[in-house]
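Novice: Provided below are the primary sequence and the corresponding predicted coordinates.
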Amino acid sequence: MIITDTHTHLYSEAFDEDRDKAIQRALQKGVRRFFIPAIDSTYTQRMLDLEARYPKNIFLMMGLHPTHVKENFREELEHVEDMLSSRKFYAVGEIGIDLYWEKKFLCQQQEAFAAQIQLAKQYDLPIVIHCRDAFDEVFEVLESEKGDGLRGIFHCFTGDLQQAEKALSYNMKLGIGGVVTFKNGKIDRFLSEIGLEHIVLETDAPYLAPAPYRGKRNESLYITNVLDKVAEIYKKDVSEVAKITTNNSITVFGC
């Protein structure tokens, strides 16, 4: 059984004390594929070092995270474009809009999001979307950029059924993580109405650890808890869900 974690920040400082052990724990449980989203230029070397250490398991994205869109965002976008032109990446991400922490840079986030979608189209790559308290704003940008070549993952999906269906209409798959195990997560109430062919699994480690680890540091090993919950929701065998969601990730990322 091969499990794919489509979103994990294994280069994060949260893993500085036990990164290799955390990866080995996941590998031993069948998590073989780790897709690594970018944050900003200060983390690029950490990502490259991680890939060099685990070249068969680590797949890198490149992008500017919306919470890191600040006054210098155009310089950061130049870095994204330089990296995309210099080597292989598997997606542009994570990108999008986050209005949870502050709304000061909304216009800049919108501009950065659209620009990175255009880069993804230019390099024929999927996008991985971060959306927090910003469904309307994200959908507005997607509407302006819809068309051939637009595809990807709506990472850490936490919306309702209507928002899920709208995300799918833009050729996105839904990234399902620890929230699906939360008692107040709500997405477990309607997820079975979405075809499993539209679902990929993720952890967003070190964030959003699933039950029973909620509130603690997340790690890719805990995707097995997400897998168990999704299998329960769809009333399917765990190995079948692992196979289908891994195949879905291959459809998105091309590998």
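Specialist: Ah, there it is.
Novice: drop to CA atoms for contacts and neighbour counts, all remaining ones
Specialist: OK.
Novice: Give me the nearest residue to T44, chain neighbours excluded.
Specialist: Distances taken as C-alpha to C-alpha, 6 or more residues apart in numbering place A38 nearest to T44, at 7.3 Å, with adjacent residues excluded.
Novice: got it, and T4?
Specialist: Among residues not flanking T4 along the chain, R33 sits closest, at 4.8 Å (C-alpha to C-alpha, 6+ apart).
Novice: ok, that neighbour touching I58?
Specialist: Yes. The pair R33 / I58 is scored as a contact, 6.4 Å apart, by C-alpha atoms under 8 Å.
Novice: ok, second structure coming up, stack it against the first:
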Amino acid sequence: MTFTDTHTHLNSEAFAEDRDAMMQRAFDAGVTRLFIPSIDSAHTDSMYAMQEQYPDNVFLMMGLHPTHVKENYIEELAFVAQELANPKRKFYAVGEIGVDLYWDKTLLKEQQDAFKQQIQLAKKYKLPINIHCRDAFDETFEVLESEKGDGLYGIFHCFSGDFIQAKKAIGYGMKLGIGGVATFKNGKIDQFLKDIDISNIVLETDAPYLAPVPHRGKRNESAYTVLVAQKLAEIYHLPLSEIARVTTRNAANVYGI
């Protein structure tokens, strides 16, 4: 069985002391495709280094994370556009992009503008988007509504909404990125996922964050993608091998691999 982690911060400082061993644990678990989201210009060198070290397994996104949308966001968006235009670089999505009102609500307008501009870049380069949404479903859907139609597709990363929001996200051409939250007792999404066709689901970890049970509260890593898949096997009453096959196919279809 092979698995795809559609969203993992492999370049995080949380892995500084054992990064190679962490990667080997992922490979040993069958997690052979790993996608790194972009945060901002300061994090790109470490992201590029991971791809160069593991060219057959690591795939990159380019984008400006909503919590890194600051007063200089126009400059950061120019950097995103520059990197996407670089013929020497290969990106598989524009992400992670979106709206985050958990930490700061003062730059909502700027976050939405950055989100919209990056969706337009994704359309220009015929790439999917990888959405970050925290405490901001209405504000995120507002932008998606303005950009809906041909060329809009991707993954709603770390989906944590309700059934209605899940259907709405799918209606905008998004797959649902399901990670450790599905294993939490208070995660709630496990209560309705069985009513979402598995063709709309991809696996992710968001490592080093949101580790699944039984590692909740500890550092997450890509090997734990399998634990999320095991939870989905329970929810869908399907063999683990089928979860691996379908979610890997779904991820390949989104990212164009």
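Specialist: Yep, it's here. As the structure is a prediction and not an experimental result, all values here were calculated from the model.
Novice: Overlay them and tell me the TM-score.
Specialist: Once the chains are overlaid, their TM-score stands at 1.00 when taken by TM-score structural alignment, normalised by the length of structure 1; 255 aligned residues with a C-alpha RMSD of 0.4 Å.
Novice: returning to what we had before: my guess is the residue nearest to T44 of structure 1 contacts Y90. True?
Specialist: No. Shown here, A38 of structure 1 and Y90 do not form a contact pair, counting by C-alpha under 8 Å, at 11.3 Å.
Novice: hey, what's in contact with both of these two?
Specialist: Residues touching both A38 of structure 1 and Y90 by C-alpha atoms under 8 Å, 6 or more residues apart in numbering: 60-61.
Novice: quick one on the thing from earlier: so the residue nearest to T44 of structure 1, which state does it fall into?
Specialist: Using DSSP: H, G, I helix; E, B strand; the rest coil, the secondary structure recorded for A38 of structure 1 is coil.
Novice: ok, it to I244 of structure 1 distance?
Specialist: Plainly put, A38 of structure 1 is 26 Å away from I244 of structure 1 if you go by C-alpha to C-alpha, to the nearest Å.
Novice: Looking at these two, which has the bigger crowd around it?
Specialist: A38 (24 against 17; other C-alpha atoms under 10 Å).
Novice: Can you name every helix or strand that the strand of greatest length in structure 2 contacts?
Specialist: Ranked by residue count, the top strand of structure 2 under DSSP state E comes out as strand 93-100. Counting contacts by 3 or more C-alpha pairs under 8 Å, 6 or more residues apart in numbering; DSSP states H and E, strand 93-100 of structure 2 packs against strand 58-62, helix 108-124, strand 129-134, helix 137-147.
Novice: who touches stretch 142-158 of structure 1?
Specialist: 7, 114, 117-118, 121, 124-131, 164, 167, 170-177, 179, 185-187, 202, 204, 252.
Novice: cool, stretch 78-91 of structure 2 as well?
Specialist: The contact list for stretch 78-91 of structure 2 (C-alpha under 8 Å, 6+ apart) reads 41, 59-64, 121, 125.
Novice: I'd like those residues laid out as JSON lines, including distance to L240 of structure 2 and neighbour count.
Specialist: Output for the contacts of stretch 78-91 of structure 2, formatted as JSON lines (distance: C-alpha to C-alpha, whole Å; neighbours: other C-alpha atoms under 10 Å):
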{"residue": "S41", "distance to L240 of structure 2": "38", "neighbour count": "17"}
{"residue": "F59", "distance to L240 of structure 2": "24", "neighbour count": "25"}
{"residue": "L60", "distance to L240 of structure 2": "27", "neighbour count": "22"}
{"residue": "M61", "distance to L240 of structure 2": "28", "neighbour count": "25"}
{"residue": "M62", "distance to L240 of structure 2": "31", "neighbour count": "30"}
{"residue": "G63", "distance to L240 of structure 2": "33", "neighbour count": "32"}
{"residue": "L64", "distance to L240 of structure 2": "34", "neighbour count": "26"}
{"residue": "L121", "distance to L240 of structure 2": "36", "neighbour count": "21"}
{"residue": "Y125", "distance to L240 of structure 2": "35", "neighbour count": "16"}
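Novice: wait, which of those residues is closest to F3 of structure 2?
Specialist: Checking the contacts of stretch 78-91 of structure 2 against F3 of structure 2 by C-alpha to C-alpha gives F59 as the nearest, at 14.0 Å.
Novice: Counterpart of the closest one over in structure 1?
Specialist: Using TM-score structural alignment, the equivalent of F59 of structure 2 in structure 1 is F59.
Novice: check contacts around the residue nearest to that match when sequence neighbours are not counted.
Specialist: Closest residue in space to F59 of structure 1, ignoring its immediate chain neighbours: F35 at 4.8 Å, by C-alpha to C-alpha, 6+ apart. Neighbour list for F35 of structure 1: 5-8, 58-61 [criterion: C-alpha under 8 Å, 6+ apart].
Novice: could you redo these as JSON lines and give each row distance to I153 of structure 1?
Specialist: Below are the contacts of F35 of structure 1 laid out as JSON lines (distance: C-alpha to C-alpha, whole Å):
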{"residue": "D5", "distance to I153 of structure 1": "12"}
{"residue": "T6", "distance to I153 of structure 1": "9"}
{"residue": "H7", "distance to I153 of structure 1": "10"}
{"residue": "T8", "distance to I153 of structure 1": "14"}
{"residue": "I58", "distance to I153 of structure 1": "18"}
{"residue": "F59", "distance to I153 of structure 1": "15"}
{"residue": "L60", "distance to I153 of structure 1": "15"}
{"residue": "M61", "distance to I153 of structure 1": "12"}
